[in-house]
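A.B. asks: what follows is a predicted structure for the sequence shown.
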Amino acid sequence: MTQSSSLGCACGEVSLRVEKAPIISAECCCDSCRAAVARFRTLPASRLLLGPRDASRFVLYRKDRVHFLQGTDRLAEFRLTPESKTRRVVATCCNTPVFLEFQNGHWLSLYGGLWADATLPPLELRTMTSDLPPGPALPTDVPNSRHQSVAFFIKLLGAWVGMGFRSPKLTFVKAELPR
């Protein structure tokens, strides 16, 4: 797996580096991710984020392995509701989705669009497939979990143990996307 990768938004104003292997590489099929993408599509010059199965592609990394190099002043958060426990963060310079963060989480779910296709870590699983509308059968190339699987949570727990049970706060995202 990649030891270090340089990533960034579409225009290059926001850049970051990830170190070591990700926790997991997944597609999320939940209603919330699809609702957030619908909102992102209304932004000027937005990029298509849903794949052919209406899934958001994420690569999950421990927070201590993600380093923002420039452009943090261009990041803005979006929450589906004011009470949401998750925030999605977008580079406002070009409206590139950058990451999803769970409140008090020790990891970041980086949007797969930050990687060039050839360097995107291979897909390991699909999660929350129970939220997908009826349609064609999902491919069987990776596990298709109806909800978050036990194996998914074990990987997250293992990462948390590796971080000494810390959950770093990202305080540099100060702006909000207008509703």
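C.D. replies: Everything's here; your move. Computed from a predicted structure; not experimentally measured.
A.B. asks: when you work out contacts or count neighbours from here on, use the C-alpha atoms and nothing else.
C.D. replies: OK.
A.B. asks: and the longest helix along the chain, how far from the chain's centre?
C.D. replies: In the chain, ranked by residue count with DSSP state H as the criterion, the top helix is helix 150-162. Relative to its parent chain, helix 150-162 has a centroid offset of 17 Å by Cα atoms, centre = their mean, to the nearest Å.
A.B. asks: below is structure B, check it against A:
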Amino acid sequence: MTNQTGRSSLINEEFKEGEMTRKHNVACHCGQVTVEVEGPHIAVTECLCSSCRKAGAVLSTLPGAPAILDEKGATPFVMHRKDRVRISSGKDRLRAYRLSPDAKTRRVVATCCNTPVLLEFQGGHWFSLYGQLWPKGTLPPLEFRTMTGDLEDPGVLPDDVPNLRQHSLAFYRRLLGAWVKMGFRNPKLVVEGELNV
């Protein structure tokens, strides 16, 4: 593992919105829930926070669910502005999963095949779409890993991208920049019902 203090601060300053600009569709594993996404994305990340690792382990036990955590225990996400994401089919199959009844984060799952679709923070203006929605070989390139400080030994991670112990200032600048471009709006996604695991 490289010296993340110097390397991360240097590379974080170079973070830019993704290059993807066209509309495209991604889907759950059985194809009944489709999501139209309009680029560019905000960021492509792998999250290693304890909550994502716990939720990934739980949701992976559902019948037919895809593998959510990779060999590092990370969850891949593509972050998009809410106004650039639309559930184009299967919205009635979506259910919200929370780690606890009062959790401020919900993970939205397609119950037709138990594929996690997105993660939403309460009050957030973006969705973190699960990388498993993208067909193999089409996921945009990984830019950084985040919340590696939650790992017992972050030193085991590869140094192919910055491994951020927490969310960086540059990361928050990206989110703020996206919100400014949205006119400080926060579109709502209504999901009927909760998923109890």
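C.D. replies: Perfect, I can see it now. Since the structure is predicted, the reported quantities are computational estimates derived from the model, not experimental observations.
A.B. asks: care to give me the TM-score?
C.D. replies: Overlay of the two chains. TM-score (TM-score structural alignment, normalised by the length of the first structure): 0.96; 178 aligned residues with a Cα RMSD of 1.1 Å.
A.B. asks: hang on, the earlier thing: give me the mean distance between the longest helix of the first structure and the second structure.
C.D. replies: On superposition with the second structure, the average gap between helix 150-162 of the first structure and its aligned counterparts reaches 0.5 Å (mean Cα distance after the TM-score superposition for the first structure).
A.B. asks: report the contact partners of residue 49 of the first structure.
C.D. replies: By Cα atoms under 8 Å, 6 or more residues apart in numbering, the contact set of residue 49 of the first structure is 37, 56-57, 113.
A.B. asks: buried among these? Need that as a selection in PyMOL.
C.D. replies: Here is the PyMOL selection string for the buried members of the contacts of residue 49 of the first structure, based on 16 or more other Cα atoms under 10 Å:
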select buried, resi 37+56+57+113
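A.B. asks: which of the contacts of residue 49 of the first structure fall in helices?
C.D. replies: Going by DSSP H, the helices hold residue 37 from the contacts of residue 49 of the first structure.
A.B. asks: rebuild the contacts of residue 49 of the first structure as CSV, extending it with distance to residue 92 of the first structure.
C.D. replies: Output for the contacts of residue 49 of the first structure, formatted as CSV (distance: Cα to Cα, whole Å):
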residue, distance to residue 92 of the first structure
37, 15
56, 19
57, 20
113, 15
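A.B. asks: name the nearest of the contacts of residue 49 of the first structure relative to residue 6 of the first structure.
C.D. replies: Nearest to residue 6 of the first structure out of these is residue 113 (Cα to Cα; 12.8 Å).
A.B. asks: where's the alignment partner in the second structure of that closest one relative to residue 10 of the second structure, distance?
C.D. replies: Superposed on the second structure with TM-score structural alignment, residue 113 of the first structure falls opposite residue 132. Distance, residue 132 of the second structure to residue 10 of the second structure, by Cα to Cα, to the nearest Å: 30 Å.
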